[in-house]
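*Asks:* pasting the sequence and the predicted model now:
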Amino acid sequence: MNNIALQIETQTSPVGDEFSALMAVVSPILQGLLFGLKQEVVDQCGGLEQMPLFMLPRAYRPGFGDCGICFEYAAHDAINRRVPSVIERVSDSLTRYCRVPGRETASILFGAEKTGALQIIGSPANLLTAESRILTGAQAQPPKLKQYIDKLTEAFRRSSQRSLLPSSISGLWKADLFLGNRDTDRWVGTTVKINRSQLEGAAGLRIGIVPARYGVGDAISLDHSKNLVICPLPYDGDFMEIFYTGWTIVQQFLAADARVPSAVFLPIGSHIMVAKFLQDRRDYSVLDVIRAMTPMAQPELLRTTSVPGTTAIEASTGNDAVTNVIAPQPMTIF
């Protein structure tokens, strides 16, 4: 078991020069990719500390739904970093539409489907309290979320377990996020879809996060047919643009076998500079490259804080169901 504290990174100043801002976000992207690799792949390279950067594109295997997982992680990440254009909409969805009391809006990623060498970061016992309630919209006492986490994970992994859930939360196993306010300890099940047409309602789900649609408007709305509050996230906003640009750079860099891609794939000078920085260090371990990027990153763009009492736990590589999984895990999202 690896005792690694769960960390939350918060944007603390506006984006200055683009290169430094990109270095600040590419570093955690690389870290997420590394920690998302399957344990047997990491073992073949001698462990996390020994994995060279040039091996990352060979160890990482993009899969179906990568873009959707990326959007899920990016939404979760933006909420906890309190990106203004995102947190305002989410907070409004919670307080105005779902009537969740409180002001300290936060997101917990329910990653029951994720696998990786450092798959489980934190556990419900640490992130939730005995009084954490899941608000379902039903006229009844809200269930205590913590006592159902293991059952929800089992329901995600095994369809035979879904009938054992209370009717008010029978579809909560479909949740991608639990959104709520920490100061009141009240949460709602949330589904995140990059393709709005794939949005589905279910008992226990209250909010649906989707990208805004160009020319249609991006106002929060109620979808009565799905019984969901639709919360579109805007495309503008400086930090999210930097985040997605960083993702693009890493994707193109990996597709070029950890080398600077040709100009048609990465035509902007500052983006090429980031890729060149990585290429020059392709023989070093990924973790050493991440350490080398730290002095180059924009000072005070991100503030890293640790959540007390959380640890990273190595995931099983067997076929057993994974339990106690609530955490960001960006294995195939970048």
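*Replies:* On my side now, so go ahead.
*Asks:* only C-alpha atoms for contact and neighbour calcs from this point on.
*Replies:* Noted.
*Asks:* for Gln31, what are its contacts?
*Replies:* Val286, Leu287, Ile290 (CA atoms under 8 Å, 6 or more residues apart in numbering).
*Asks:* adding another structure so you can compare the two:
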Amino acid sequence: MVKLAERAILIQEFDGSRTVFDPVGLQTRLINCFLAAGLRESSYMAEDIALAVEYTLLNSPRPDSVFGRGELGAAVVRMLEETGFPDVAALFRRNGGETTVTIDAEPGPVTDLLHKFLACPPERFQRVVDQVCNATRQLNIRSASPHLLLELARYYERLAESEQPPAEVMEAAAAHTVSQSEITALLPPEVRELVDAGVIRVNGISTLFPCIRFFFIMNRFAEKFALTAPVTELEIGPLLYRMSAMLEKARAAIEASLKTPEPLPLYLAVPDMLDFIVVYLGGERSRSEKLGRELARALAADFTRDVYKLSIS
């Protein structure tokens, strides 16, 4: 069985206390900064940045895996600047991503914000701006987060007929080395059958943090193999090992087709593992994490590459 990277990463706070590194919290703060910078269409990059930071910390040669809060912030800022997001980096540097940026809900500031990502003709653009401003006036909103104003603009834009997609959507698509559909096309037929059944999902591979991300959906797995509650670990164990073999076939096919110079990091997520244990094994959700990780380990058993992150929920 491959090694699973599960050591705790500790962040030493400015007051000397230590907390466990929270990649989901970092991702949320990054998303807030992208939104505050008016870069909603690029906010998907937050996940890749959080994963890249976590991977770097996990593979640090430091024996104690303790990193300073300032050190972590500097690493995130540097990554944002190097990937072409200086405005986002400035917001993150200012307050660690806990941004509460708002802008005036007036035609001038709203126009400046929406110009960054609405690509409709001038007449339609001005109509969207007017509709957003009218909506905020009716709601007595004098200032609002960029996220709210952007969502209002998207709503009114969708009401218009046939329009060109925003430029940042095209840039976001181009930022992926391999799209999800292209990755799926590389898989062996028996794995694609599981993808079609919703049991396995493979994300696209981005340029920022190239890795293979597998998602295994336990409830779809149960439907696929006609499992009925209550089931036992002995009953589902062999099936999970079969699924592990399918995941390894998928991994090998992806790397063989892409001809990557180095093995890609592996990420395995089982987002409904605890729900599965409650429904099919009769466990209590609050006490199911240990069993969930044991079952997830069975899914990773056939990998010939280390799984750098195993996520269950």
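*Replies:* In hand now; what should we look at? Bear in mind the structure is a predicted one, so any value in this text is a computation, not a measurement.
*Asks:* TM between them?
*Replies:* The TM-score (TM-score structural alignment, normalised by the length of the second structure) is 0.29; 145 aligned residues with a CA RMSD of 6.0 Å.
*Asks:* quick one on the thing from earlier: which one of the contacts of Gln31 of the first structure is nearest to Phe243 of the first structure?
*Replies:* Ile290 (16.2 Å; CA to CA).
*Asks:* in terms of secondary structure, what does the one helix or strand the closest one maps to contact?
*Replies:* Taking DSSP states H and E as the criterion, Ile290 of the first structure maps to helix 286-293. Using 3 or more CA pairs under 8 Å, 6 or more residues apart in numbering; DSSP states H and E, the elements in contact with helix 286-293 of the first structure are helix 18-35.
*Asks:* could you check the angle the helix it packs on makes with helix 286-293?
*Replies:* Using axes from the mean of the first three to the mean of the last three CA atoms, to 10 degrees, one finds that helix 18-35 of the first structure and helix 286-293 are set 160 degrees apart in direction.
*Asks:* in helix 18-35 of the first structure, what counts as buried?
*Replies:* 19-27, 29-35 (16 or more other CA atoms under 10 Å).
*Asks:* could I get the full set of strands for the stretch 201-313 of the second structure?
*Replies:* In the stretch 201-313 of the second structure, the strands defined using DSSP state E, counting those that start in this stretch lie at 205-206, 212-216, 266-270, 307-312.
*Asks:* how far away is Ala256 of the second structure from Ala250 of the second structure?
*Replies:* To Ala250 of the second structure, Ala256 of the second structure is 10 Å away according to CA to CA, to the nearest Å.
*Asks:* ditto for Ala172 of the second structure
*Replies:* From Ala172 of the second structure to Ala250 of the second structure the distance is 25 Å (CA to CA).
*Asks:* between those two, tell me which one has more neighbours.
*Replies:* Just comparing Ala172 of the second structure and Ala250: by other CA atoms under 10 Å the higher neighbour count belongs to Ala250, 24 against 15.
*Asks:* the more buried one contacts Val191, doesn't it?
*Replies:* Yes: between Ala250 of the second structure and Val191 there is a contact under CA atoms under 8 Å: 6.7 Å.
*Asks:* what about Gln255 of the first structure, how many neighbours?
*Replies:* Careful, residue 255 of the first structure is Ala; it's not Gln. The burial count for Ala255 of the first structure: 15, using other CA under 10 Å.
*Asks:* what does Pro189 of the second structure give?
*Replies:* 12.
*Asks:* what helices or strands is the lengthiest helix in the second structure leaning on?
*Replies:* Secondary structure of the second structure read by DSSP state H shows that its longest helix is helix 233-258. When contacts are defined as 3+ CA pairs under 8 Å, 6+ apart, helix 233-258 of the second structure packs onto helix 189-196, helix 289-299.
*Asks:* if we use 10 Å, what do you get?
*Replies:* For helix 233-258 of the second structure, the elements it packs on are helix 180-185, helix 189-196, strand 200-202, strand 212-216, helix 218-224, helix 289-299, judged by 3 or more CA pairs under 10 Å, 6 or more residues apart in numbering; DSSP states H and E.
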